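K.L.:
With the sequence up front, the predicted model follows.
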Amino acid sequence: MIFAIEEINNSTELLPGIKIGYQIYDSCASVPVAVHVAFQLSNGLDPVIYTGDNCSQSGIVMAVVGESGSTPSISISRIFGPFNIPQVSHFATCACLSDKQQYPSFFRTIPSDQFQADALAKLVKHFGWTWIGAVRSDSDYGNNGMASFLDAARKEGICVEYSESFYRTQPRSRIQRVADVIRRSTAMVVVAFAAFGDLRLLLEELLLEPSPPRQWIGSEDWVTDTELLKFSFCAGAIGFGIERSVIPGLRDFLLDLSPSKVAASPVLTEFREDAFNCRLVKSAAKDERLCDGTEDIKTLQSPYTDTSQLRITNMVYKAVYAIAHAIHKAVCQERNSTTQCDKFTRIEAKEVLSQLKKVNFSRNGYDVSFDTNGDPVARYELVNWQKSESGSIELVTVGHYDASLPVGQKFRINRNLTWVDGGTQVPVSVCTDSCPPGTRKVLQKGKPICCYDCIPCPEGEISNATGICFFS
């Protein structure tokens, strides 16, 4: 976010002569904290941060980037909506947020889960899996996402053996119970619509007493998170992730951490001390090593320095630029092929909200616009957890999903996948195998339609692959 703002503030094309100010808050994944900050922002910021004559107005918030999660986004959007303060989220995907009657000022640069749920159902159907298990985060993200998926799956003729929910703050016994359900189940395929922090706890539980091999199908929140790749029993997992991107200049910006920058920021201080296992202050304990200034961040191999897998980062980047374009339209005019902006023009948040609905621009090869629901065009990468020659698991892009393409062309796979246990054959996950010739299907009492017995056809009748007897 800071990188994008500094780019914009140095631009001669976007908001020339105008600098955007900002403040960043950490909600600590807590809804009450997020709501507290939302009320604070709605009431106006402390004017002490706006000093001198260079600012056109005191602490009036023009727009908000965030929240990361759907539940806090829902809560703060109900606060910002009545004030017409536009909110652009980079990671809140609940389809419920597309309801403009409830969330009139909400936008997002990440697709709605409705698109992902439909894509996941088509993926499961594509590989012939009709008998699956389902686990989800017990949150707005997990519950709404899984509800959309199960509805789409039923339309595709897919049956669900179990559907379990859990949340990271619940007692461990709840997560143990979900793990036991997975171990005892007969479905080979497990679809997990879960947040990274929740699923990590479930996988840690399964690691203690491994279940039979399972083919994991993941939602975008966890399937592209590199911290989970350590769970080798999930090798072969597939799912839809936000498209990878390249943001020119970002890596150099991240690596430019001078001692003065680090010292001025508690966050950067903590990061550097943790990364190099040393202390920057002289009050370190006897058994702690002092940083001597020779530590080179460029040698680090960490998520901070790895800009090759930028996904959600690009959603933040696009959100900042979308807001900047909206402000540009509100305060700048094109005159004689030049752009003139009046930094002393007093604008209100509702003007930015109005312009945000109309933004349409490209940045680094990515188009940014919003439909009438405040949603972007839904595009995903199909990713596969594949074992490398060294034995580690890597994220490999094996296909794409583009909701803007015609029916039948949205989903494509362009390279080979590897499956559970490193297999090359698509695993089978059905409740009952197809009935052999000469037999017919009889549904099992109390079971889904995917579960049936095969009994011989009456004398004089035969059957084909449909499992229905008829006279020859």
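P.N.:
Sure, I can see it.

K.L.:
from here on, contacts and neighbour counts on C-alpha atoms
P.N.:
Will do.

K.L.:
Quick one: residues contacting Asp421.
P.N.:
Pro213, Phe233, Ala235, Gly236 (CA atoms under 8 Å, 6 or more residues apart in numbering).

K.L.:
Return the closest of those residues with respect to Ala134.
P.N.:
Checking those against Ala134 with CA to CA, the nearest one is Pro213 at 15.4 Å.

K.L.:
what's the next secondary structure element after the longest helix seen in the chain?
P.N.:
Using DSSP state H to define each element, the chain has its longest helix at helix 312-331. Toward the C-terminus, helix 312-331 is succeeded by strand 332-335 as the next helix or strand (DSSP states H and E).

K.L.:
Show me which positions of that next one end up buried.
P.N.:
Neighbour counts over strand 332-335 (16 or more other CA atoms under 10 Å) mark Cys332 as buried.

K.L.:
what does that strand rub up against?
P.N.:
For strand 332-335, contacts defined as CA under 8 Å, 6+ apart pick out Leu15, Thr339, Gln340, Cys341, Asp342.

K.L.:
mind giving me TSV with the residues you listed and columns for secondary structure?
P.N.:
As requested, the contacts of strand 332-335 are exported to TSV (DSSP: H, G, I helix; E, B strand; the rest coil):
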residue	secondary structure
Leu15	coil
Thr339	strand
Gln340	strand
Cys341	strand
Asp342	coil
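
K.L.:
so where do the strands sit in the stretch 151-300 of the chain?
P.N.:
Using DSSP state E, counting those that start in this stretch, the strands of the stretch 151-300 of the chain run over 159-166, 189-193, 215-218, 238-242.

K.L.:
this is the other structure I want to compare:
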Amino acid sequence: MPMSIRLNWQRAAIALALIYLPRDAGVVQAIVCSQWDRSVGLDDYGLFQEGDVVIGGLIPIHNLPPAQDLSFTQPPHLKSCLNFQEGTFKWAHAIVFTVDEINRNPFLLPGVKLGYRILDSCSQHPWSLRGALALVSGGNLSCDSSDLAPLSEATPFHAWPSPVSVVIGDSASTATMIVASTLGPFAVPVISYQASCACLSDRSQFPNFFRTIPSDVYQARSMAQIVLHFGWTWVGAVVADNDYGLVALQIFQEAIERKGICLAFSKTLNRGNLGRDVKQAVDAIQVSTARLIVVFLWYSDMGALLLELVQRNVTDRQFLASEACSTSTDLLQNPAFLNVARGILGVAIRSAPMPGFEAYLQSLHPFHHPKDVFLKELWEKQFGCTPKAVNTNNQNTSHLPSAVPFTSFPPPQSSTLPPAPSSPYPSLPPCSGEETLRGVHFSFTDTSQLRVTYNVYLAVYAVAHALHSLLSCPIRDTPNWDINSTCSPARELRPVELLHHLNQVNFTTTLNEVFYFTGADIPAVYDLVNWQATPQGFLKLVNIGHVKGSNLLINQSAIQWNTGSNMVPASVCSESCPPGTRVARRKGEPVCCFDCIPCAEGEFSNTIDSLTCKRCPLEFWSNNNRTACIARQLEFFSFNDTMGITLTVVALCGVVATAAVFLLFVCHRHTPLVRANNSELSFLLLLSLKLCFLCSLVFIGHPSVWACRIRQAAFGVIFVLCLSCLLVKTIVVLVAFRSARPGAGQLMSPPLPYHDHGIKGSKVIVECAVGSVAGFTLVLGYIGLLASLCLLFAFLARKLPDKFNEAKLITFSMLIFCAVWVAFVPAYVSSPGKYADAVEIFAILASSFGLLFCIFLPKCFIIMLRPERNTKKHMMVK
């Protein structure tokens, strides 16, 4: 804190302590007061009206401090600020209008006249602090009690310049923190109409603070709700480098992190280095892929940012603005910002009507209010002339009370004091007096969007209702009087009493809404606005919804986006992963940046941005898009398959061929050839071969319980019959038919239908399980043993007489049989699904054809083509 400000604060603290001395003392010391500050004019440069209770106001009517005097030839002091603001001057007259309205109300504070004392805070911390101290101390006076001459008890102590009991202001959060913390020890209530920093809600640090604007906690959360509502997940941020911007950004980040929204970048703007910071912020905006930019900025800073974007022709960004700049008339009426600022969405302070306020503003005239120096400056700026009725030389003392209860009041030393504030337009001609605000539309007279102005209106009414509660007390020394009551007459009002009643304020506004404080705050209500282009080349403000508490209502069809389209602009780091894919986070990048990985076979995802793919149930498989599970197709060795048809035809050909041979042998059963080859066993062998061919058909078609059970049993029985003729037939048939009896599981586990889900794919293999592997192995082993014995004996009998000897044919057929079945085992084990059945069918058919052709084909050849050799004589020849 600068030395001059520190000294001023110390002197003001002394003055405050003197003001709040007990006023019922019989004898008081003589107090010598003098001006303790060389900053002449700041305390008197405002709006004043005396009353029983005076309300103080700090309004940033100007926003630029004058150039500092660095000559060091005189002590530093504050000067009047520059750059008059019509919009904020309207806030000052909102206090005046509301006080007059309350004074005319016979039901609110009857018999009590409210006054006001409104000073310019200049949007600067030193001016805000000095103004607050001047308001609560009664003026920039320094007093000492060196003269001990007593004053008369009749001396009216309250004839001093009236100190205020409450301060309405300031607008900026940081300045308000300084004012509230400074006045906190004196329990002077501070009610801000625009300071929205969440830090001010801390009652332990600011027990005397109230506000009629919602906390930034609600604004930041509402903006996070809007971002979530429109599906924006990749967001940039530009904020003011102060409590307002930084705290709001922190709350916004906390709100979006739980919703899967990421902050691409954040930049701060400091007014001390605004040009440099703006360039850096625009650099970040241009480089980033984020298309949505969230801003927590004062309107002047927002203007600098938009101007830089205009110069670089950056027009494809969507802005979401906070209340501090979302309703700025200066920005809306600047045609240079049209292409950049069109489509801005904003969270705005709720607008509300103030009946009679527009007529009041239009009736203002400096001739009727000669002491209103700000109105004079407004006239000079708006009409380009100087009102003659205003005497700037006398304005500093015209409002002072006539009786000054000071023992000594030395005159100021004019040689060491700076001049009083002068007009910023010294060369303007005098006004004619016919100038009027009626019909003139500019920011001061515009009452279509009363936002901060309505907050000022609410603040004054909150004070009035607290005063009404405080002053509506039982008369002292009556039975109803409570010694602990915090009630005082208007002239003996203590700020701590008003503070107590402000905490209890509860009244109904002109909008039929209940107004009350919850700690320092009020319930959150916001308007949602959209900047839309007009045919005249300007921007207009359009309400598109509102926020009340946590409820968000948006009329999306009424929004004009910066692209000019009705489609919501996208702002994402990665496009959403469609159904059928899953999100894969990129290492080292925010969670909003990811890749989309297709789900694997047998898995699916049916939502956008799914983090995982789910496994399909056992009987289902994922579709081609991996978005759903569909029932698996049943796959088995069907009669409709090409291979199934081929093997069926081959098997039937084998049956026909065997039947033909059988008929041929029956027709020639009396011939020597047939009789010489043991016709009974030949017929039995032909029958078994026919059954072998037919047995292969059992392996084709949809496996059923009986098909699976009879398949291996029939295969074993028939082949054993074929090789062992009579003996093995009895044993194997017995095993096959006893396998289905109760308790037969102890003998052999029968094959059953089995759904194989182990093979990856969209198909379920339906097959017959082998059942007892041991039993099937025994069948194959037994058949192999019989085949081996047949081969052995046929090999030993190969040199017997050819006419009665089939050993050579049997040997050759057994070689084929053994070769087929030796190759069958590894092929069967390694073949998946239905192809295992195909291998078994092929082995059955190949071995059956081998037996048929090797044993019976030579005989059929002789019977049909060499009948001369089918005689007894020929058969008896060696």
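P.N.:
Structure's in. What do you need? Everything numeric here is computed off the predicted structure, so don't read it as measured data.

K.L.:
burial of the aligned partner of Val352 of structure 1 in structure 2, as a residue count?
P.N.:
In structure 2, the residue paired with Val352 of structure 1 is Leu498, using TM-score structural alignment. Counted by other CA atoms under 10 Å, the residues lying close to Leu498 of structure 2 total 25.

K.L.:
Pull out the buried residues from whichever strand or helix holds Leu498 of structure 2.
P.N.:
Element membership of Leu498 of structure 2 [criterion: DSSP H and E] is helix 495-503. Within helix 495-503 of structure 2, the residues scored as buried using 16+ other CA under 10 Å are Pro495, Val496, Glu497, Leu498, Leu499, His500, His501, Leu502, Asn503.

K.L.:
repeat for stretch 89-101 of structure 1
P.N.:
Ser89, His90, Phe91, Ala92, Thr93, Cys94, Ala95, Cys96, Leu97, Ser98.

K.L.:
The fourth one against Ser70, yeah?
P.N.:
It stands for Ala92 of structure 1. Yes - between Ala92 of structure 1 and Ser70 there is a contact under CA atoms under 8 Å: 4.4 Å.

K.L.:
intersection of neighbour lists for those two?
P.N.:
Common neighbours of Ala92 of structure 1 and Ser70 (CA under 8 Å, 6+ apart) are Tyr141.

K.L.:
hmm, back to that, contacts for the longest helix of structure 1 next, please.
P.N.:
1, 4-5, 8, 14-15, 63, 65, 88-91, 108-110, 242, 245, 247, 341-343, 345, 347, 351-353, 355-356, 359, 363, 368.

K.L.:
The helix holding Leu498 of structure 2: average distance to aligned residues in structure 1?
P.N.:
Once fitted to structure 1, helix 495-503 of structure 2 is off its aligned match by 0.5 Å on average (mean CA distance after the TM-score superposition for structure 1).

K.L.:
what helices or strands is that helix leaning on?
P.N.:
helix 452-471 (3 or more CA pairs under 8 Å, 6 or more residues apart in numbering; DSSP states H and E).

K.L.:
once aligned to structure 1, how far is the helix it packs on on average?
P.N.:
Mean for helix 452-471 of structure 2 is 0.8 Å (mean CA distance after the TM-score superposition for structure 1).

K.L.:
what range in structure 1 matches that helix?
P.N.:
Helix 452-471 of structure 2 maps onto residues 312-331 of structure 1, going by TM-score structural alignment.

K.L.:
between the helix holding Leu498 of structure 2 and helix 452-471, how big is the angle?
P.N.:
110 degrees (axes from the mean of the first three to the mean of the last three CA atoms, to 10 degrees).

K.L.:
Let me see the residues that make contact with helix 495-503 of structure 2.
P.N.:
165-166, 186-189, 208, 462-463, 466-467, 469-470, 486-488, 517-519.

K.L.:
which of the residues you listed are buried?
P.N.:
165-166, 186-189, 208, 462-463, 466-467, 469-470, 486-488, 517, 519.

K.L.:
got a list of what Ile14 of structure 2 touches?
P.N.:
By CA under 8 Å, 6+ apart, the contact list for Ile14 of structure 2 reads Ser142, Cys143.

K.L.:
Buried residues, whichever strand or helix holds it. List them.
P.N.:
Counting by DSSP H and E, the element that carries Ile14 of structure 2 is helix 3-19. Neighbour counts over helix 3-19 of structure 2 (16+ other CA under 10 Å) mark Ile5, Asn8, Trp9, Arg11, Ala12, Ala13, Ile14, Ala15, Leu16, Ile19 as buried.
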